[in-house]
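> Below is the sequence, then the predicted model.
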Amino acid sequence: MQLPEPPRLFLVDGYALIYRAFYALMARPLTTSKGENTSAVWGISNFLQRLVTTQKPEYLGWVHDSGLSFRHERYPAYKATREKLADDLQADFDRGMLRICQLLDAYRIPILALEGYEADDVIGTLARRGTESGVKVVVVSGDKDFQQLVRPGVWILNPGRGGSAAVEEQWVGVENASERLGVPPDRVTDYLALVGDSSDNVPGVRGIGDKTARELVNSYGGLEDILARAGEITKKRPREALQEHAANARLSKELVTIREDLDIALDLDALKLREPDRDQLRDLFVELEFHSLAKEAAPARRAPEPGLERRYATVETLAQMSEVVAKARKAGTVALDTETVVAAGDPPKIDPLRSRLIGISLAIAPGEAYYFPLRHRPHAAEQTDFLMDVSGDRSATDAPEDRGTVRGGDETTGATTRPKKRIAKRVESIASRMLSGGGATPVNNLPPLDSAEMAPLRELLEDPSITKSAQNAKFDLLALRKAGVTLRGLDFDTMLASYVLDPGRRSHGLDVLALEFLQHTMTSYEDLCGKGRDALRFDECPVDAARDYSCEDADITLRLRSLFEPQLEKFALKDLLRDVEMPLVAVLGDMEWTGIAIDDDWFKSLKVRFERERKVVEQRIYEAAGTEFNIASNPQLREILFVKLELPVLKKTPTGPSTDASVLQELAEQGHTLPVLLMEYRELAKLENTYLDTLPELVNPETGRLHTSFNQTVAATGRLSSSDPNLQNIPIRRELGREIRRGFVPEKGWTLVAADYSQIELRLLAHLSNDPAFVDAFHAGGDIHRQTASLIFDVPVADVTSEMRARAKTINFATIYGQGPQALSRQLHIEHLEAKEFIAKYFERFQGIRAYLDSMVEFAREHGYVQTIFGRRRYIPELRDRNFNIRAFGERTAANSPIQGSAADLIKLAMIHIHSVLGERGLRTRMLLQVHDELVFEVPEEEIEIAQALVTYEMEHAAELSVPLVVDIGVGKNWMETKE
């Protein structure tokens, strides 16, 4: 289809897009840390950015309805069937509309509306005026009514939607205008007059559907012709319907016809697309916490921003290095940043253990920073004939020490060659864009960091009396360790400080923090190195550009520290950062450095077994379904479950009945066989894809071990998470998950020791609530769930049955996570009323627990946050939300977070103490993993007894509670054996 050529006028059906954006995230709305619903403005922000970037319209207008229109006067029931939003949702929508108006103002896009008319009529009139003025018109909407406007010079653009039910954008022009409705544009109103429109309550002709309407229009022409010749129609039903409802048909045509004759002029100059007010746009995105959009919206920079005075210098000689080191020692504190690159063939993730240190920056005072280049390559113009693209968007020169011989266009490695002229031009472009002083300086690397000549800098970094700040300090610590330097004196991490101050913040990235707290837009990595096939590696970039990029990181880190320290003091969070999060950086760094071994042969044999089991389950699925089909295809699965087998539809999505895990679980509980098999199949496939296929590929070839990354700033509760790979989600309650754990093994001659807090959250609940019965139950020892069952069911402990214990265990944990009778009834397979009575009896026995949970919710309502035993805060903006479901989630979060957060703090303290004692005693035992409430160690045979005693003691004495802390500890030749 021929698309419109400039000049083009884009007219956006604003309300339709806003409603779609609002409802798209209705189930899980986006909210700011203050609780503001931002679903609609997020959707529109992305839409506008995409429209302006990809379509580059010359003229653009945003069209809104103005309220009731002439159609309501003509037909009072017009749109009367539309369901009104609940008051809380209406308030969210109205707030979103205000934000969208602010967004349009920042984009300098005019909002068009005319009293008494709908947006459709304004668009129709302006489309007519546009074509008369010689511009091409594009109506941006998914509404079928606009098909009537299509003619030479007028197109429709349905912008589509993203997400799981993604729909691509679609252009409609004269060539394909009949495809959607089956009638030409000039007959759309006649077709709509017959079928009506339920969304607008347009009556149409009862008894005439889509197919019949198309046949009538294509056979007889316009509505009046159809009505005049109704007696000729052979089929009785449509003939009688037309004769009986002719008045409704004429009314409907009047209602669906878009006016094109309104008394409005087309002012193209006012609609001309202008450069947005980027400062206003950035400030709005920062306020809405759209950090990635804020960064993209920021004014483009070619030179340092005047708002932040900066004096950045490259250290090129040993004399200069000594001078800077002396300045740093005099200052007593520095902020640092390391720059690294990965070798070709390594995974594209940023991994300090597989990286080479290219340079270091030190900031000594705000605006004063120095860059130490260590391994920059010669500029592209001086390099050999070809460069090689490696995995991802990163590129590198051909260097024998890195990758051996490179063949142009090698199909086995995926490498492609890039002529040096093109790269030289890219380097020149970067230099001119990044630098204000002209060309780039020649490369003049300092000696390797572990050389004798670099001792002054190395000693500075290793001197604990010189305090250091960093952003994501664990990365710098490991990068320096890889280069032979042990970083000491690390006492502040801006990423961790941001997390401690507000764990619910969407991002703790340096660029986000700089934008929010310093109103400064940082140079992005793509600004420096580019993207795509012409992108450079960091060590290929001009040194002066690299200097400004790296020094900026260190400089901003130092400035943020001065802002964060008073806030930490004000909110009594300084101790948490100093005593828990910062010491943990070194602990986690050691754990990541050590890694854990896996048995490759075990994983290979397990994969064969999984594939065999999956095929067996697959065959059973086909037998239960009565036919073979693509199990991974949701449309085919829906057809089998809800059409062929006629199972009940429990939940719907925009594309049809849902087949998600919750639906399959409920169908399985109803006694249906196929959903049980589907869940088993999905679990096998997930474990195979996530672990059996992936883990062996992630083994570091240098160490022969798996090195996960531990994340301190992901979970709002304070819990650690792991990634690349995620080792915290391996299921242990299922046999298949346990088999995967058997593949984690110790070094030869060593063994694994695993220590797990026993019922830590319940013990913390007892301590926090100080409920006498619950506290006494823990002091009595034995099985807490059996003790609980004894109290709930009024029977001696010895008479508690396994079913009683199981129910008590379920409600113990349901209490922690704030589950109500509906969830409990589903878990225990009992009636809702019985579950409700069970909960009431539980709280009757443990009244202190009920009082404590309620007090946490009230505290959060009054103060906006809850906190752990150790002072960690979690803000609960959901409690202020107008939406009942979101408020209920906030109440559960307020009750649960002090328990979960205190458990997180407790195990972190235990890790710090154990790490310290192991070092002090000179033991070789290594801490490898932290998974929920469990710590895994690798222990030489001769240290097994001492390690078990040490770990148990430190974990059980990490804090003093009103109930005893108990640790279960096990030894084995693989991870699973430690649990057996």
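Structure received.

> drop to CA atoms for contacts and neighbour counts, all remaining ones
Noted.

> Quick check: chain neighbours aside, which residue is closest to Ser322?
Distance criterion C-alpha to C-alpha, 6 or more residues apart in numbering; nearest residue to Ser322, sequence neighbours excluded, is Pro456 at 6.5 Å.

> and the one you found, that's in a helix?
Yes - under DSSP: H, G, I helix; E, B strand; the rest coil, Pro456 sits within a helix.

> quick one: it from Gln320, how far?
Separation of Pro456 from Gln320 (C-alpha to C-alpha, to the nearest Å) stands at 11 Å.

> another structure for you, compare them:
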Amino acid sequence: MAFGKGHHLHLIDGSAFIFRAYHALPPLTRKSDGLPVGAVSGFVNMLWKTVEDNRGPDAPTHAAVVFDKGSHTFRNDLYDQYKANREAMPEDLRPQIPLTRDATRAFNIACLEQEGFEADDIIATLACRARDAGARVTIVSSDKDLMQLVGDGVDMFDAMKNLRIDSDGVVAKFGVTPDKVVDVQALAGDSVDNVPGAPGIGVKTAALLINEYGSLEDLLERADEIKQPKRRQTLIDNADQIMLSKKLVTLDCDMDLDYALDSLEVKEPIADELLGFLTEMEFRTVTRRIAEALNVEVPVIPEEESSATSPSDPPEAIPFDATGYTKVNDIKALEEWIARAHARGYVAVDTETTALNEMTAELVGISMCIEPGQACYIPLTHKASAADDLFGSNELADDQLDLEDVLALLRPMLEDPSVLKIGQNMKYDAKIFARYGVSVAPIDDTMLMSYAMHAGLHNHGMDLLSERYLGHHPIEIKSLLGSGKAQITFDRVAVDDAVKYAAEDADITLRLWQAFKPELHKKHVTTVYETLERPLVGVLADMEMTGIKVDREVLSKMSNAFAQKMAQLEDEIHALAGHSFNVGSPAQVGEILFETMGLSGGKKGKNGKYSTPADVLEDLATEHELPGRVLDWRQIQKLKSTYTDALQDHINTDTGRVHTSYSIAGASTGRLASTDPNLQNIPVRSEEGRRIREAFIATPGHTLVSLDYSQIELRILAHIAGIDALKEAFLEGQDIHAATASEMFNVPLDEMTADVRRQAKAINFGVIYGISGFGLARNLRIPRDEAQGFIDRYFERFPGIRAYMDNTVTFAKEHGYVQTLFGRKINTPEINNRGPHAGFAKRAAINAPIQGTAADVIRRAMIRMPDAIAKLPAKMLLQVHDELLFEVEESAADDLIAVAKDVMEGASMPAVDLTVPLTVDAGKGANWAKAH
């Protein structure tokens, strides 16, 4: 039967399989001769899975694996800068490329490539011919460039995510139907392939334009009708460049091929040939698996696979022994360690410094480990004076290598894409190296691996991980540095002591990596680690090193104003109390409230004094004015001490900017934490809190741009819990708090009062965090029974929310964790406990999927942002929960807003297609307050 109707053609994007395998797996070498085969191993496993998963009635009748051949294609003749910014192929991948072709032929699958054309063109030609013949086509790839082919019997399948992409999926990705994808790509350009496009126009804007004008040609012909002056001029000025971009992104569906579709018929692998290839590669595990599937005898492979993919012995089987650690103090020894790292393909790296602040710390030494139990330390700037000599000289100790010489030798290895650098909290080390001119990549981070698997169970510091997962108690830093006033910096530690401590750190890190790497897959969090954790390291490091400019004079004036406001509040508090007392003393506040004024609820601690925490004062504020004023005073006092006073001390003397540090693994839900200084807890609801942001300014000629997700957690709640009324309100762009109030209190929207809306807003946000009647009463400063009535009415009007809460708690109790929409697991170890903390565990479990999904969305946006804004004179500076802050040249502010907004609003796709739109509010100004 001739090829045509009833046939199903699978076209596998072989190049995508190769690079996915290469970057996702640790390096692997063939034990007999050291040949790199890690990418081949991954490719074989992916190909076998594809074959195994495609059996049954929907199985392909015809199939081919399609590869790129060479780097020069007809597109380079059209535009010599096409793909010009792509990095050279890693040296250890180059010899593996022909082996992947051999693997394909060993599976008895057609292996296709053609000089002068990309794999995508071959796929396009075959797909179009098969479609014209009436056959079905499935393109096994996630490459967005192939989405222009989807429709009329052609779909795509992302094998990594087990996700089928049809026309609706393309619309979700690009905002247009498949036939208009090339028009959108031509406008938006592609920084990866160096397709120029129209400067400042992102995918979302491009889609809006194409949908409005029908086609790229019509858009350019009618460009003078566009209302926005900058956009109009961009299209007019770059028309030729845009049309060239369309030629670059349009796939060739009419190649001359020297084979027919009939020749691609699926054939069973020939056991001897396939197993012969696998045996030659020394792939023991997959050889056994495939032999068993083919019902043939498993071939004998003389030696085990290299330990690069997984340790042959458990990491803890090799005892820790400091005698195996060496001091590297001559160049030849260092060169040998570097050569070993290149040969192995990975190395654990750690730095020792003089401080925890990466922007001011000085590099003291570097440790490396390649085999468990074998580690080294390279001392660089230890001082000659003894550890206990606080007034010693700055003369360097003997037997150390020169810092610049060492960095010159290490730089090629640390920057080599074929050598994986493994660290514990690698962001710190990467920033230290970056300050010395070294860009460390690629990296793996054991702290983030633990976080992906164990969030909610424990913290992810190295000492705890070592004890818990390796059974080893590390040398404590306190034993070297001391504590308190007598504490020294690491450069004052004796070199021999430093060797034991620093080399052990690298040793532990390598063992943790060997223990954790295979566990990621078993615990189904590889995608979370690879897409949400690891890529964020470099993004945050760049943001932190850029910092944000702060006006010291504004802070000083603000500090004085706060002092005056505090004095005014003190006078009011004293007047309400009837006499003076120390408002800053919780005990004295307690005496006034519970003894002088006779208010109820006072409790004394073990010291015999009253405790007046915020929740007690919030309760009392519903009955009396004074507790509320004390809360106001404390708020101003905290703003003054924590921000207007302390921020001045955080201004870096070299940069004139404040450089906060983000903790990726701080909150179990995936939210980032900010320290030194903490810029995420600046209150924005009070006028005083908002004024703090006035001190954060743009440099001359620049402006700050703020982009903030609008009510993202409520939108996610509406999606997860399936609340139709909330979804409808969001889809129609209604004021969600007014809509909620209207639904709850039966008040028409046009009769809504500010007070009723404020109550609904408090309930909307409170419910996300499992707020109780007590908590809502505090927030609104109303009686508890009235607050509880609001909550009861809320659940009556939106029953899906109660169902979501109950189902989430049930799931958590059964499985011990909850999950975000992107697969992040938040462990809930206390969910089945009884007692006073049971309610907290339930509320945390209910909130975690919502807050965690929101955190994942903004992480995805941040990870995509550097590439998206690469052509703009802009830098991403801060992330504050649902907001991203940028600094950009004034002339490019609108372009930045368009591009960044597009990235943020589409950040959930294609992994999660929300039923509620994500919207982003944008603002710009000379300072953060004006931009927000």
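Everything's here; your move. Just so you know, these numbers come straight off a predicted model, no measurement behind them.

> what's the TM-score for these two chains?
Here the TM-score for the pair of chains, by TM-score structural alignment, normalised by the length of the second structure, is 0.63; 611 aligned residues with a C-alpha RMSD of 2.4 Å.

> more crowded one of Pro456 and Gln320 of the first structure?
Pro456 (18 against 14; other C-alpha atoms under 10 Å).

> Please identify the residue in the second structure that aligns with that one.
Counting by TM-score structural alignment, Pro456 of the first structure lines up with Leu409 in the second structure.

> And for Lys482 of the first structure?
Applying TM-score structural alignment, one finds that Lys482 of the first structure aligns to Arg435 in the second structure.

> Also His913 of the first structure?
His913 of the first structure maps onto Arg864 in the second structure, by TM-score structural alignment.

> was I right about its match contacting Glu905?
No - Arg864 of the second structure lies out of contact with Glu905 (C-alpha atoms under 8 Å); the separation is 11.9 Å.

> What is the subsequent helix or strand relative to the lengthiest helix in the second structure?
Scanning the second structure for the helix with the most residues, using DSSP state H, yields helix 838-868. Moving toward the C-terminus from helix 838-868 of the second structure, the next helix or strand (DSSP states H and E) is strand 874-880.

> Show the contacting residues for Asn827 of the second structure.
Applying C-alpha atoms under 8 Å, 6 or more residues apart in numbering, we find Asn827 of the second structure in contact with 454-457, 816-818.

> Show me which of the residues you listed is closest to Arg136 of the second structure.
Val818 (39.2 Å; C-alpha to C-alpha).

> Could you confirm that closest one falls within a helix?
No - according to three-state DSSP, Val818 of the second structure belongs to no helix; its state is strand.

> ok, now how distant is the alignment partner in the first structure of it from Gln847 of the first structure?
In the first structure, Val818 of the second structure lines up with Val866, judged by TM-score structural alignment. Relative to Gln847 of the first structure, Val866 of the first structure is positioned 21 Å away (C-alpha to C-alpha).

> These two - which one has more neighbours?
Between Val866 of the first structure and Gln847, Val866 has the larger neighbour count (other C-alpha under 10 Å), namely 25 against 16.

> That one touches Ser855, doesn't it?
No - counting by C-alpha under 8 Å, no contact exists between Val866 of the first structure and Ser855, whose distance comes to 10.2 Å.

> circling back to that earlier point, list the buried residues for the longest helix of the second structure?
For helix 838-868 of the second structure, a neighbour-count test (16 or more other C-alpha atoms under 10 Å) marks 841-866, 868 as buried.

> what sits against Leu929 of the first structure?
By C-alpha under 8 Å, 6+ apart, Leu929 of the first structure lies in contact with 591, 935-937.

> Which single one of the residues you listed is nearest to Val341 of the first structure?
Distance ranking of these against Val341 of the first structure, using C-alpha to C-alpha, places Met591 first at 21.9 Å.

> and the aligned residue in the second structure for that closest one, how many residues sit next to it?
Here Met591 of the first structure is matched to Met543 in the second structure, going by TM-score structural alignment. When neighbours are defined as other C-alpha under 10 Å, Met543 of the second structure has 20 of them.

> Quickly find the element holding Met543 of the second structure.
Element membership of Met543 of the second structure, judged by DSSP H and E, is helix 536-546.

> That helix against the first structure, how far on average?
Superposed on the first structure, helix 536-546 of the second structure shows a mean distance to its aligned partners of 0.9 Å (mean C-alpha distance after the TM-score superposition for the first structure).

> contacts for that helix?
With C-alpha under 8 Å, 6+ apart, helix 536-546 of the second structure has contacts from 359, 426-427, 430-431, 659-662, 859, 862-863, 866, 875-878.

> how about 7 Å then?
Contact with helix 536-546 of the second structure is made by 427, 431, 659-661, 863, 876-878, as judged by C-alpha atoms under 7 Å, 6 or more residues apart in numbering.

> got the buried residues for it?
Residues of helix 536-546 of the second structure classed as buried: 536-546 (neighbour count, 16+ other C-alpha under 10 Å).

> And the contacts of helix 536-546 of the second structure, which is closest to Ala21 of the second structure?
Nearest member of the contacts of helix 536-546 of the second structure to Ala21 of the second structure, counting by C-alpha to C-alpha, is Ile863, at 20.8 Å.
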